[in-house]
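>>> give me a model of this one.
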Amino acid sequence: MRIHFIAIGGSAMHNLALALHDKGYVITGSDDVIYEPSKTRLREQGLLPSEFGWFPEKLSTDMDAVILGMHAREDNPELLRAQQLGLKIYSYPEFLYEQSRHKTRVVIGGSHGKTTITSMILHVLKYHDREVDYMVGAQLEGFNRMVHLTEENDFIVLEGDEYLSSPIDRRPKFHLYQPNIALLSGIAWDHMNVFPTYENYREQFQIFVDGIVQGGSITYNEEDTAVVEVVEKTPNQIRKFPYRTPEYNIENGQTFLETGEGPMPVEVFGRHNLSNLAGAKWICQQMGIDEDDFYQAISTFTGASKRLEKIGETSSSVAFKDFAHSPSKVAATTMAVREQYPDKRLVACLELHTYSSLNEAFLSQYRGTLDAADIAAVFYSPESVAIKKLSPLSASQIQDAFQNEKLEVFTDPGQFKTFLYELNKNNGVFLFMSSGNYGGLDLRAFIDHLG
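Prediction:
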């Protein structure tokens, strides 16, 4: 098959291009900018465009399909040419469904935890040499890439993102997968730019559950009331498997999971991650992994990239980086670190970087999310607010929203760096939560400073 990618450089798009190239497909693509590591990975496989930009003349009638990335716009010249030629145009999730139409589709959905749960499942399956196709939203240790597609594997495990499919397909990605086996970890309002109200956002998860293949199953977090309401409301004839956070205890900074064979040490920590583990166990059991084999494998799981990832440790201090940016994730991550290190001084730093987090109407959702920290700091860039065409924010607005008297607010990268370096570095745990980089903060240099 001949496949052309419009916006081939994206994190998800270039991984799909590489996976299809491995299958023997003829792949071409374009983009106006491609960053690392996508650039090098595409170049190594001979898939990097010879020059950046959009070139309608690349499109021809002998192409079998065009895959359209979110980075492209509706008036993209290559998209317009593909439409003119009558070529079949797929969104990323639409094409993944086509590739897995005859497989058992396992889809992990939820506002939070889906990358970690998907990663746990894939780790367990790999540990036991079970071959499956997959798509996950993070680079995993022991896996070459984020997408793997074959003709022969029976299962495909898909991380079910609720964000939009493409510039011309405004449906959430996870609506397109039609799962046979599904999981729903939690519902907490996010993506305000796409789902302006909580009710509208929650409705997307109802559609997801209602779209499970008849006779399939939903594994769901029974500790989340919104999830329970969605599952109970569905008219779909499916099996329902509830899960909840397992019993655990912490001794000297080590988390032990209570199992039928006694306490078992695990590398991940925090109630939210142990809840994720419980959900992953149910899914693995439905895929043929028994409980004992699951526990044996999961004890070696160290976490997904950028999800409570330990980035440095000294004799007295430790530092973590986490992708958390939505209110529920910020609160869960901060509390997890507090619980794991009760005798250390917790410094929690959050960068407001997304459209929702920088929106004045959404800020109140962050109330209390950093309360578990001894020292709390928020960084944001006024330039990012302007680029997103949002109303300017003030430090007082952010402090009012968080309702945290200890909160320090920074907009200048230099001042934020000075604040960090002047803190007592002994007996501390430093938590950096962001999908950005705090205006260019060199975290490696900060780790060296701690040493």
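>>> CA atoms for contacts and neighbours, from now on please.
Will do.
>>> and the nearest residue to Phe446 once chain neighbours are set aside, how many neighbours?
Spatial nearest neighbour of Phe446, chain neighbours left out: Tyr421 (7.6 Å); criterion: Cα to Cα, 6 or more residues apart in numbering. By other Cα atoms under 10 Å, 13 other residues sit near Tyr421.
>>> please provide the structure for the following sequence as well, for comparison with the first:
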Amino acid sequence: MTDFSEITAYSQHKTRVLIYSSYPKTAELVLHVLDFFGKKTDYILANGTSKTTDCDFVILETSDHQKATDFKANIALISDEMNSENLSLILKNITAGGVLVYPENKEETVSEAENYFRKLSFSDAEFKTEGEKILINTEMGEIPLGSSDANLVKNINGIKLLCQQFGIMEEDFYEAMMSFE
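Model prediction:
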């Protein structure tokens, strides 16, 4: 499914989940966690990989502002590195009653949104590096991240909040996160 009009038509009657990010590891971790717990979802990734079955949820990963806007997400994760200038149109097109997960450094832009949706901000994770390992500081103690990707660490709290929208709670999220590479 490469033509965006096909993606729009396909996702019309599904719960549309947007991952607005330029880092592929963000979507990869989300899909890993969902798969770890047997949560079925369709997805269309920026690298052209897709899975389309008959699931109720479809995830679109893109860094393309126009695609993110036209997708009209029910649930959206905006990753830390994305430019605030492009967010207002995306926010305008989030489905009323939807959910936005966003970095707290984008609070000013998000607060200007006129339509109604739930707003969940996230902060950078506290972490430390030991050799090649990254240890995320949590209420449960230090938990190793299976990846050493620094960009993933910046968005880990947002990814956790997004996974909670699928019913995966914090402790379970960290369990799956440890096996991600």
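>>> tell me the spacing between the residue nearest to Phe446 of the first structure and Leu443 of the first structure.
Taking Cα to Cα, to the nearest Å as the measure, Tyr421 of the first structure falls 11 Å from Leu443 of the first structure.
>>> how big's the offset between the longest helix seen in the second structure and the first structure?
In the second structure, assigned by DSSP state H, the helix with the most residues is helix 150-164. Following the fit onto the first structure, the mean deviation recorded for helix 150-164 of the second structure is 1.4 Å by mean Cα distance after the TM-score superposition for the first structure.
>>> would you list every one of the helices in the second structure?
Under DSSP H, the second structure gives helices at 4-11, 24-36, 65-70, 87-92, 107-111, 150-164, 170-177.
>>> angle of the longest helix of the second structure against helix 170-177?
130 degrees (axes from the mean of the first three to the mean of the last three Cα atoms, to 10 degrees).
>>> which strands or helices does helix 150-164 of the second structure pack on?
Under the contact criterion of 3 or more Cα pairs under 8 Å, 6 or more residues apart in numbering; DSSP states H and E, helix 150-164 of the second structure touches helix 24-36, strand 75-78, strand 99-103, strand 118-122, helix 170-177.
>>> and of those, who's closest to Ile136 of the second structure?
Smallest distance to Ile136 of the second structure across these (Cα to Cα): 9.4 Å, for helix 170-177.
>>> just how off-centre is the closest one within its chain?
15 Å (Cα atoms, centre = their mean, to the nearest Å).
>>> so it matches what in the first structure?
Aligned by TM-score structural alignment, helix 170-177 of the second structure falls on residues 291-298 of the first structure.
>>> circling back: chain center to the longest helix of the second structure, what's the gap?
On Cα atoms, centre = their mean, the centre of helix 150-164 of the second structure falls 7 Å from that of its chain.
>>> find the residue at the geometric middle of the first structure.
Thr115 (4.7 Å; Cα atoms, centre = their mean).
>>> what residue, apart from its backbone neighbours, is nearest that residue spatially?
Gly137 (5.9 Å).
>>> need the contact list for the one you found.
Counting by Cα atoms under 8 Å, 6 or more residues apart in numbering, Gly137 of the first structure touches 12, 115, 146, 159.
>>> what does Gln340 of the first structure give?
Gln340 of the first structure neighbours (Cα under 8 Å, 6+ apart): 250, 253-255, 269-270.
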